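Asks: structure of the sequence below:
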Amino acid sequence: MKALRFHAAKDLRIEEVAKPGAPGPGQVLIRNRFVGICGTDLHEYSYGPIFIPTAPHPFTGASGPQVLGHEFGGVVEAVGEGVVGLRPGDRVSVQPLIMPRSGDYFADRGLFHLSPQLALAGLSWQGGGMADYCLLHDYNLVKIPDAMTDSEAALVEPTAVAVYACDRGGVRAGSSVLITGAGPIGILTLLAARAAGAARLFLSDINDARLAFARDVVDDIVTINPRRDDPGRVVRARTEGEVGCDVAIECVGNEHALKACLDAVRKQGVVVQTGLHPHENPLDWFQVTFKDVDIRGSWAYPTQYWPRVIGLISSGLLPAKKVVTRTITLDRAVADGFDALLDPAGEQLKILIDLGA
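Replies: Model prediction:
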């Protein structure tokens, strides 16, 4: 089968590799349909290996070369012994986290995403979404309804990140929310906050094109370019009592964006850190104490989110497909996908690869 594999930084190759064998007990073979290029994939391509193991992964045994792609969906091809609720022909979305199901402190409490032995399909597993087929566990697959398209199935994973960020922040009906970063996760978080009932939405980014794109997605937001305007001042001027927003969600992994969140949030508000910072960053801890705020991390998502997120997307309450700006073939994935998304002057936001094209 054809697959895109990571060998080293700036070394992605379209190769012919062996198709996975018949699924074993509790396993399912799927034919992949659509896969998204994630920011994590871009970081691996630019600077990796980061999450891709150079020695066998302690749980899965996987190591490079690695088939990329953890935002994907497909069609069930075959099921192994003991698999229930799935059969050949079912359309599915992939929940890519792989970990012990028991005998682990966090797994025993249903907090599978916090397992220290965590692996991901497309990063530290035998396969991923950027190939014709992938062998997975039955717990990695959730059927999608007729109302959901195959391409939307590939958007469940990044949307789950956004929904969890809003949950961590306690976003609810009437909330005022600042989101820093107008990339795919930032705009999906914008949509998730609106779906949760947020009444006042602010979005900060230094890219005016992305801010304009976001206004087309959600037309009543307040956009801020911090190179021209101070996010905290803008947010305070447009919130009740000029006290700041209820929740600020950092979706960049940038020191200045995190500081802007702390400045813009009201006293006893919540700051959620979703973007991955590449190094330690200083924060004004006097303000954290003085403002009596909560600062919460938001790592991935609980694996149980899939039915909920599928429902949000398929019902139209969270129109995730609005973030997609291009669909390409696997043969063009590097030039028209990875390189296009890394182009500072580029206009692409979210690119999907159509494995069936």
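
Asks: only C-alpha atoms for contact and neighbour calcs from this point on.
Replies: Noted.

Asks: can you give me the strands for the stretch 151-300 of the chain?
Replies: Shown for the stretch 151-300 of the chain, the strands assigned by DSSP state E, counting those that start in this stretch span residues 176-180, 200-204, 222-224, 245-250, 265-273, 294-297.

Asks: just put those strands in TSV and tack on distance to residue 32 and mean neighbour count.
Replies: Output for the strands of the stretch 151-300 of the chain, formatted as TSV (distance: least, CA to CA, whole Å; neighbours: other CA atoms under 10 Å):
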stretch	distance to residue 32	mean neighbour count
strand 176-180	32	30
strand 200-204	34	23
strand 222-224	37	22
strand 245-250	32	30
strand 265-273	32	23
strand 294-297	32	16
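
Asks: between these, which one is nearest to residue 115?
Replies: strand 294-297 (15.5 Å; CA to CA).

Asks: from the contact counts, what lies against the closest one?
Replies: helix 156-169, strand 265-273 (3 or more CA pairs under 8 Å, 6 or more residues apart in numbering; DSSP states H and E).

Asks: how does it look with 6 Å?
Replies: Judged by 3 or more CA pairs under 6 Å, 6 or more residues apart in numbering; DSSP states H and E, the packing partners of strand 294-297 are strand 265-273.

Asks: compare with the first, here's sequence two:
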Amino acid sequence: MMMTMMHKDEQEENKEEMMDSNNKAAWLVGIKNLQIQPYHLPPLGPYDVKVQIKALGICGSDVHHFKNMRVANFIVKKPMVIGHECAGIIKEIGSNVKSLAVGDRVALEPGKSCQNCNLCKNGSYNLCKKMKFFGSPPTNGSLANQVVHPENLVFKLPDNVSLEEGAMCEPLSVGVHACRRANVGPDTKVLIIGAGPIGLVTMLAARAFGAPKVIIADVDDHRLSVAKDLGANGTIKVSTSIQDIGEEVVKFHKSMGEGIDISFDCVGFDKTMSTALNATLSGGKVCLVGLGQSQMTIPLVAAAAAAAREVDVIGIFRYRNTWPLCIELLRTGKIDVKPLITHRFKFTQEDVEKAFETSAQGGKAIKVMFNL
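Replies: I've put the predicted structure just below:
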């Protein structure tokens, strides 16, 4: 009897290993070098679920890793599975999972915190120093056939929210968290600098939060056109020259009328942050969202700058507790992210390479999406 039981256990283990060997992922193995290779998953814990990934978007940080093997101080030192904006279908659940079932369509929040440090206990789990975040070294990401993830970071999608929209909850969360941090509401007029994917979702979130007027600035005519189509009240083309700040601030004030209460810098350069500080009304807020430079030199104490006018400078890092709200905004139609998805690719070696090159080149590409 014991021999028979052992034989059955070995059969189950071999079956699981065989199933796992069919799981493939996109591994970043060098600069601009992605390879689809086997990805062996960790065992399914009692509070974990196994998700078949069906939709995954390419983020700006993914592109930085692809081009440079690093984002700021996050350095890729060994082969790593890339990707983190994802949604899929539950294939298996752990023994203690209660809120999800096999077959559920879900969106995944990609960061797993320690849940024990003071930051986590106080609710700021996104700042946890032990955070394990999909596709941020050294943690493997989710551009794979299947992944294992904790139940509490997996959210069921309503019937009228697609898997692609579920994957878009991740970038949308950045915009939602930024608007929460800056207290956007019906009495705040908003300037957004940068009409890339994050600038656009921040604009959508600001409108959903009730901002009566949102204008957006960028160097690219096409992206400004997209912003206008998505509901921006005004668009302004700007330059990369720091000498143009004064002239651009006049344009912003003229477009806004009564002045700018909150500015979001979704780029993150000396020029864009200086422009935001100069454009914002005394007593207003500037929220730094983009991280284009690792160090900045900005006018905080000049007579017309932030300190003398009590302009609050705040920052954000990713997001926290945003998925339920993002899903509700999508379900009710208060936010429509579908127009942001400009390119779609399959999960093949050729398409993975094309998709990342397309995203890296920019141009008319806003959100590049994989359909697995």
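
Asks: picking up where we left off before, could I get the strands of the stretch 151-300 of the first structure as CSV with distance to residue 332 of the first structure?
Replies: Shown next, in CSV, are the strands of the stretch 151-300 of the first structure (distance: least, CA to CA, whole Å):
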stretch, distance to residue 332 of the first structure
strand 176-180, 31
strand 200-204, 32
strand 222-224, 33
strand 245-250, 32
strand 265-273, 34
strand 294-297, 36
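
Asks: with respect to residue 188 of the first structure, which of the ones you listed lies nearest?
Replies: strand 176-180 (10.3 Å).

Asks: so the closest one matches what in the second structure?
Replies: Counting by TM-score structural alignment, strand 176-180 of the first structure pairs with residues 189-193 of the second structure.

Asks: only the buried residues of stretch 180-200 of the second structure, if you could.
Replies: 180, 182, 184-185, 188-200 (16 or more other CA atoms under 10 Å).

Asks: measure it end to end?
Replies: 16 Å (CA to CA, to the nearest Å).

Asks: after superposition, how close is the match of strand 176-180 of the first structure to the first structure?
Replies: Following the fit onto the first structure, the mean deviation recorded for stretch 189-193 of the second structure is 0.7 Å by mean CA distance after the TM-score superposition for the first structure.

Asks: tell me how far that stretch lies from the chain's centre.
Replies: Computed by CA atoms, centre = their mean, to the nearest Å, the chain-centroid distance of stretch 189-193 of the second structure equals 19 Å.

Asks: residue 189 of the first structure contacts residue 162, doesn't it?
Replies: Yes. Residue 189 of the first structure lies in contact with residue 162 (CA atoms under 6 Å); the separation is 4.4 Å.

Asks: and residue 29 of the second structure, how close does it get to residue 78 of the second structure?
Replies: 7 Å.

Asks: between those two, who's got more neighbours?
Replies: Neighbours per residue (other CA atoms under 10 Å) separate residue 29 of the second structure from residue 78, with residue 29 holding more: 17 against 13.

Asks: OK, contacts around the residue nearest the centre of the first structure?
Replies: Centroid check for the first structure by CA atoms, centre = their mean gives residue 158 as the closest residue, at 2.8 Å. Contact criterion CA atoms under 6 Å, 6 or more residues apart in numbering gives no residues in contact with residue 158 of the first structure.

Asks: residue in the second structure matching it?
Replies: Using TM-score structural alignment, residue 158 of the first structure sits opposite residue 171 in the second structure.

Asks: and for residue 192 of the first structure?
Replies: Looks like residue 192 of the first structure aligns to residue 205 there (TM-score structural alignment).

Asks: nearest residue to residue 67 of the first structure in space, please, no chain neighbours.
Replies: Computed as CA to CA, 6 or more residues apart in numbering, the closest residue to residue 67 of the first structure that is not its neighbour in sequence is residue 5, at 4.3 Å.

Asks: please say which position in the second structure the one you found maps to.
Replies: Using TM-score structural alignment, residue 5 of the first structure pairs with residue 27 in the second structure.

Asks: what count of nearby residues applies to that match?
Replies: 24.

Asks: is it true that it touches residue 76?
Replies: No. The criterion here is CA under 6 Å, and residue 27 of the second structure misses it with residue 76 at 11.2 Å.

Asks: after the longest helix seen in the second structure comes which helix or strand?
Replies: Secondary structure of the second structure read by DSSP state H shows that its longest helix is helix 2-21. Using DSSP states H and E, the helix or strand that follows helix 2-21 of the second structure in sequence is strand 24-30.

Asks: now which residue in the first structure aligns to residue 219 of the second structure?
Replies: Residue 219 of the second structure maps onto residue 206 in the first structure, by TM-score structural alignment.

Asks: and its match, how close does it get to residue 181 of the first structure?
Replies: For residue 206 of the first structure relative to residue 181 of the first structure (CA to CA), the value is 8 Å.

Asks: before we move on, the earlier item: what residues does the longest helix of the second structure touch?
Replies: residue 40.

Asks: try stretch 127-138 of the second structure
Replies: So stretch 127-138 of the second structure is in contact with 76, 82-84, 110-114, 139-141, going by CA under 6 Å, 6+ apart.

Asks: same list (the residues you listed) but as JSON lines, adding secondary structure, neighbour count and distance to residue 209 of the second structure.
Replies: Below are these laid out as JSON lines (DSSP: H, G, I helix; E, B strand; the rest coil; neighbours: other CA atoms under 10 Å; distance: CA to CA, whole Å):
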{"residue": "76", "secondary structure": "coil", "neighbour count": "22", "distance to residue 209 of the second structure": "37"}
{"residue": "82", "secondary structure": "coil", "neighbour count": "26", "distance to residue 209 of the second structure": "32"}
{"residue": "83", "secondary structure": "coil", "neighbour count": "27", "distance to residue 209 of the second structure": "29"}
{"residue": "84", "secondary structure": "coil", "neighbour count": "27", "distance to residue 209 of the second structure": "26"}
{"residue": "110", "secondary structure": "coil", "neighbour count": "22", "distance to residue 209 of the second structure": "24"}
{"residue": "111", "secondary structure": "strand", "neighbour count": "21", "distance to residue 209 of the second structure": "25"}
{"residue": "112", "secondary structure": "strand", "neighbour count": "18", "distance to residue 209 of the second structure": "27"}
{"residue": "113", "secondary structure": "coil", "neighbour count": "19", "distance to residue 209 of the second structure": "28"}
{"residue": "114", "secondary structure": "coil", "neighbour count": "14", "distance to residue 209 of the second structure": "31"}
{"residue": "139", "secondary structure": "coil", "neighbour count": "16", "distance to residue 209 of the second structure": "33"}
{"residue": "140", "secondary structure": "coil", "neighbour count": "24", "distance to residue 209 of the second structure": "34"}
{"residue": "141", "secondary structure": "coil", "neighbour count": "25", "distance to residue 209 of the second structure": "31"}
